[in-house]
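S.K.: model this:
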Amino acid sequence: MILVTTDYIPGKQIKEYKGFVKGNTVQSKHIGKDFMAGLKTIVGGEIKGYTEMMEEARNIAIERMVEEARQMGANAIVGVKLATAAIMANTAEILAYGTAVVVEET
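M.R.: Coordinates of the predicted model:
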């Protein structure tokens, strides 16, 4: 599956537009990680537990978007974007979305 943030794929011709696709997940860390993150805010610096959580969430959201595109018969997704939102304290939603397309095979 080809994923691009642009509306086209250089060197490829879009043969068919399949439609909007998306994937999302809501993630949180367990209380132990939250406690350690709270301590980290006192001294500053990267909160690695949350960085890892967000990386995992992005991967899950992208995988879900790709699966939806595959089910539609697409072999690429153009205009890929990621959005995030806080759902409640210490949770985050990641949404991956784009347009599923069929591009020429090489």
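S.K.: Every contact and neighbour count from this point should use C-alpha atoms.
M.R.: Noted.
S.K.: Counting by contacts, list what the longest helix along the chain packs against.
M.R.: Looking across the chain with DSSP state H, the single longest helix is helix 48-71. With contacts defined as 3 or more CA pairs under 8 Å, 6 or more residues apart in numbering; DSSP states H and E, helix 48-71 has these neighbours: strand 14-28, helix 31-43, strand 76-85, strand 91-103.
S.K.: Could you rerun that using 6 Å?
M.R.: Judged by 3 or more CA pairs under 6 Å, 6 or more residues apart in numbering; DSSP states H and E, the packing partners of helix 48-71 are strand 14-28, strand 91-103.
S.K.: just checking, what packs against the shortest one?
M.R.: If I follow you right, that is strand 91-103. Judged by 3+ CA pairs under 6 Å, 6+ apart, strand 91-103 is in contact with strand 14-28, helix 48-71, strand 76-85.
S.K.: who's in contact with that strand?
M.R.: Contact partners of strand 91-103, identified using CA atoms under 6 Å, 6 or more residues apart in numbering, comprise 13-28, 61-62, 69, 74-86.
S.K.: Here is the second sequence; please produce its structure so I can put it next to the first one:
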Amino acid sequence: MLVVTTENITGYKVTEVKGEVFGLIVRSRGLGGNIMAGLRSLAGGEIHEYTKMLEDARQQAIDRLISNAESKGANAVVMMRFDSSEIGQNMSEVLAFGTAVVIEKE
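M.R.: Below is the predicted model:
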């Protein structure tokens, strides 16, 4: 499955638009991770526990996006974007979304 952030894919043409697809995940750190991240935040700099959590969440959102596109019969997703937000004090939502399409080589 080809997933791109562009509207067009060089060397391919869109033959069918299947519609909007998305992959959503909500994650939270456990108590131990929150304590470690809180301690690291006192010193400043990158908080590796949260970076890892969000990297994993993005990958899972893309995996779900791909699954959603495949279920619609698509072989590519164009105009893929991410959105994220906080839910409450310790949860993060990550959304990957785009347009599922069928492409073929030109």
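S.K.: Got a TM-score for the two of them?
M.R.: Put the two chains on top of each other and the TM-score (TM-score structural alignment, normalised by the length of structure 1) is 0.96; 106 aligned residues with a CA RMSD of 1.0 Å.
S.K.: that older thread, pick the most buried one from the helices and strands packed on helix 48-71 of structure 1.
M.R.: strand 91-103 (a mean of 22; mean count of other CA atoms under 10 Å).
S.K.: mean deviation (superposed) between that one and structure 2, please.
M.R.: Its match in structure 2 and strand 91-103 of structure 1 itself, once the structures are fitted together, sit a mean 0.3 Å apart by mean CA distance after the TM-score superposition for structure 1.
S.K.: compared with structure 1, how much does stretch 76-86 of structure 2 deviate?
M.R.: For stretch 76-86 of structure 2, the mean distance to aligned residues of structure 1 following superposition is 0.2 Å (mean CA distance after the TM-score superposition for structure 1).
S.K.: Format the helices and strands packed on helix 48-71 of structure 1 as JSON lines; extra columns: distance to Asp34 of structure 1.
M.R.: What follows is these, written out as JSON lines (distance: least, CA to CA, whole Å):
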{"stretch": "strand 14-28", "distance to Asp34 of structure 1": "9"}
{"stretch": "strand 91-103", "distance to Asp34 of structure 1": "10"}
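S.K.: Quick one: closest of those to Ile2 of structure 1.
M.R.: Closest approach to Ile2 of structure 1 among the helices and strands packed on helix 48-71 of structure 1 is made by strand 91-103 (9.2 Å; CA to CA).
S.K.: possible to save the helices and strands packed on strand 91-103 of structure 1 as CSV with distance to Ala92 of structure 1?
M.R.: Formatted as CSV, these follow (distance: least, CA to CA, whole Å):
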stretch, distance to Ala92 of structure 1
strand 14-28, 6
helix 48-71, 8
strand 76-85, 6
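S.K.: so which of the ones you listed gets nearest Thr6 of structure 1?
M.R.: Closest to Thr6 of structure 1 of these is strand 76-85 (CA to CA; 4.9 Å).
S.K.: same for that closest one, what does it pack against?
M.R.: Using 3+ CA pairs under 6 Å, 6+ apart as the contact test, the elements touching strand 76-85 of structure 1 are strand 2-3, strand 91-103.
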